[in-house]
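**Q** Based on what follows, work out the 3D shape:
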Amino acid sequence: MTLPRRLVAEALGTALLLAIVIGSGVMGDRLAGGNDAIALLGNTLSTGAGLAVLITIFGPVSGAHLNPAVSLVFALKRELPPVTALLYVAAQAAGAVAGVWAAHLMFDLPVLQESIKLRAGPAQAFSEFVATFGLLITILGTVRFRPDYTATAVGLYITSAYWFTASTSFANPAVTVARSLSDTFAGIAPSSVPFFLGAQITGAITAMLVMQWMLRGTRPA
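**A** Predicted coordinates for the structure are as follows:
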């Protein structure tokens, strides 16, 4: 695949991911009648299922990173050229914002928003470290031994992590920044974003180092 096609795949895939995250959050919130557990369940199932589909579709084109933390890890592993990694991140960021705006338009909400939903404190930041660490070991493990299962494994992991992390598992810098532009159920206040980003990058790099040590000498599928 040519680089322009790969970049379009990353932008489009990330846009659809954010449309799913924000849109299902709005729908769940509207239908749950004030029950946050039901709203989160709807948000979770839609996101996990949609993510598995998006990775299946765009994986053969660009690798379906859809996540700057994933692109960073593959760049550090020298499996993605640095310039290409930067272009991937730019495409993901642009796609994420477009996806948020698309969700707002679908639900007849103001396109330009800023979230006021605080997600602050050490527990939230640590949750993002754990969520991103788990996501990267899922990706690195399945890519090495069961590449055909990667889409399913990532979708299942995110579905699980929505519920076992206090932060509901953003695990994605592009998603985090874009969700600060939506004052809806899935939003995050801009003041909380830097803590999430730091935890996500740290979690991703830690996962890479752990998996490099653990998988050293093993044969890939």
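**Q** From here on, just use CA atoms for contacts and neighbour counts.
**A** Noted.
**Q** buried stuff in the longest helix anywhere in the chain?
**A** If you go by DSSP state H, the chain has its longest helix at helix 3-31. Buried residues in helix 3-31, counted by 16 or more other CA atoms under 10 Å: 6-26, 28-29.
**Q** ok now the next helix or strand after that helix, how far from the chain's centre?
**A** As assigned by DSSP states H and E, the chain's next helix or strand after helix 3-31 is helix 36-62. Helix 36-62 has its C-alpha centroid displaced from the chain centroid by 10 Å (CA atoms, centre = their mean, to the nearest Å).
**Q** Which strands or helices does helix 36-62 pack on?
**A** If you count contacts as 3 or more CA pairs under 8 Å, 6 or more residues apart in numbering; DSSP states H and E, helix 36-62 packs onto helix 3-31, helix 150-164.
**Q** Can you spell out which helices and strands pack onto the longest helix of the chain?
**A** Checked by 3+ CA pairs under 8 Å, 6+ apart, helix 3-31 has helix 36-62, helix 82-106, helix 173-179 packed alongside it.
**Q** swap the cut-off to 6 Å and go again
**A** helix 36-62, helix 82-106 (3 or more CA pairs under 6 Å, 6 or more residues apart in numbering; DSSP states H and E).
**Q** Just say which of the ones you listed is most tucked in.
**A** When those are scored by mean count of other CA atoms under 10 Å, the highest mean neighbour count falls to helix 82-106 (a mean of 21).
**Q** Go ahead and name everything in contact with that one.
**A** 7, 10-12, 14-16, 18-19, 23, 66, 68, 71, 75, 111, 174, 178 (CA atoms under 6 Å, 6 or more residues apart in numbering).
**Q** The structure of the following sequence is requested for comparison with the preceding one:
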Amino acid sequence: MHAARADLQALRAVGAEALGTMALLAIVIGSGVMAERLASGNDAVALLANTLATVLGLMVLIELLGPVSGAHFNPAVTLVQAARGALPRGRALPYVGAQLLGAAAGAWLAHAMFDLPILQFSTKLRDGPGQWLAEGVASAGLLLVVLRATPQRAATLVAAWIGAAYWFTASTSFANPAAAFGRMFSDSFAGIAPASVPGFVLAQLAGAAVGLALHRALGPTRTAAG
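**A** Have a look, this model is predicted:
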């Protein structure tokens, strides 16, 4: 009975990661499509609208699904949490698989809502040392927030960091390998060309490692060691 209950809990957690990542990508891509249509060519207004939708949606998703799965929605977060023992290592691969599938499904859902071709690939190249450094900074900051925020404030602080990093980083802060993966399936405002994805993912993983190192260097938080 105990094993069956544990298996059901693990299945629910993996499902929550797929659902949350799908919803997050639908929010990011869908709000980008809407913003681009309404902004009349003003990229600053479009980015502001895209940022607000992402921040609000991310807060809701973390609050709703955090108690089920931890609300990672991000392979970099999952791998760091597994490496430090905060997530059973056997869940890491299912989490990452669910996040990637959810990200692609989120792109397709956004397209369906806006009557766009479901299957497409982005042509928006995002390359260069500045972009890669920006992704490393955004990812390091995100992991530092995730690891040090109290559970009560995690949703607000994570969303606030992502919203700020949309504007102060050259890459507009993907900070998430699943987001990069999903956004390559959308030739829209939020898209990234497939050829640009490997550089972003490597930078994100490196940034996540830096975030973990900074967390350890800063010492235990008020509520937990780690």
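**Q** hmm, back to that, got the helices and strands packed on helix 36-62 of the first structure as CSV, with distance to Ala90 of the first structure columns?
**A** Below are those laid out as CSV (distance: least, CA to CA, whole Å):
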stretch, distance to Ala90 of the first structure
helix 3-31, 8
helix 150-164, 22
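**Q** Relative to Arg144 of the first structure, which of those is closest?
**A** Proximity to Arg144 of the first structure (CA to CA) singles out helix 150-164 among those, at 9.6 Å.
**Q** What's the average distance for that closest one when superposed on the second structure?
**A** Once fitted to the second structure, helix 150-164 of the first structure is off its aligned match by 0.5 Å on average (mean CA distance after the TM-score superposition for the first structure).
**Q** which residues in the second structure does that helix align to?
**A** The counterpart of helix 150-164 of the first structure in the second structure, using TM-score structural alignment, spans residues 154-168.
**Q** can you pull the contacts of the aligned residue in the first structure for Trp132 of the second structure?
**A** Using TM-score structural alignment, the equivalent of Trp132 of the second structure in the first structure is Ala125. Residues counted as contacts of Ala125 of the first structure (CA under 6 Å, 6+ apart) are 195-196, 199.
**Q** who wins for most neighbours among those residues?
**A** Highest neighbour count within the contacts of Ala125 of the first structure, by other CA atoms under 10 Å: Phe196, with 27 neighbours.
**Q** And that one? What does it align with in the second structure?
**A** So Phe196 of the first structure corresponds to Phe200, using TM-score structural alignment.
**Q** In a markdown table, list the contacts of Ala125 of the first structure along with distance to Met1 of the first structure and secondary structure.
**A** Listed next are those as a markdown table, based on distance: CA to CA, whole Å; DSSP: H, G, I helix; E, B strand; the rest coil:
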| residue | distance to Met1 of the first structure | secondary structure |
| --- | --- | --- |
| Phe195 | 36 | helix |
| Phe196 | 33 | helix |
| Ala199 | 33 | helix |
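**Q** need those in CSV with distance to Asp183 of the first structure, can you?
**A** Converted to CSV, the contacts of Ala125 of the first structure look like this (distance: CA to CA, whole Å):
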residue, distance to Asp183 of the first structure
Phe195, 19
Phe196, 17
Ala199, 22
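**Q** which of those residues lies closest to Asp36 of the first structure?
**A** Phe196 (22.0 Å).
**Q** From Ala90 of the first structure, how far out is that closest one?
**A** Separation of Phe196 of the first structure from Ala90 of the first structure (CA to CA, to the nearest Å) stands at 19 Å.
**Q** need the contact list for the match of Phe196 of the first structure.
**A** By CA under 6 Å, 6+ apart, the neighbours of Phe200 of the second structure are Trp132.
**Q** now Ser173 of the second structure, what's its secondary structure?
**A** Secondary structure for Ser173 of the second structure, judged by DSSP: H, G, I helix; E, B strand; the rest coil, is coil.
**Q** re earlier: which part of the second structure lines up with the longest helix of the first structure?
**A** So helix 3-31 of the first structure sits over residues 10-38 in the second structure, by TM-score structural alignment.
**Q** Mean distance of that stretch to its aligned residues in the first structure, please.
**A** Mean for stretch 10-38 of the second structure is 0.3 Å (mean CA distance after the TM-score superposition for the first structure).
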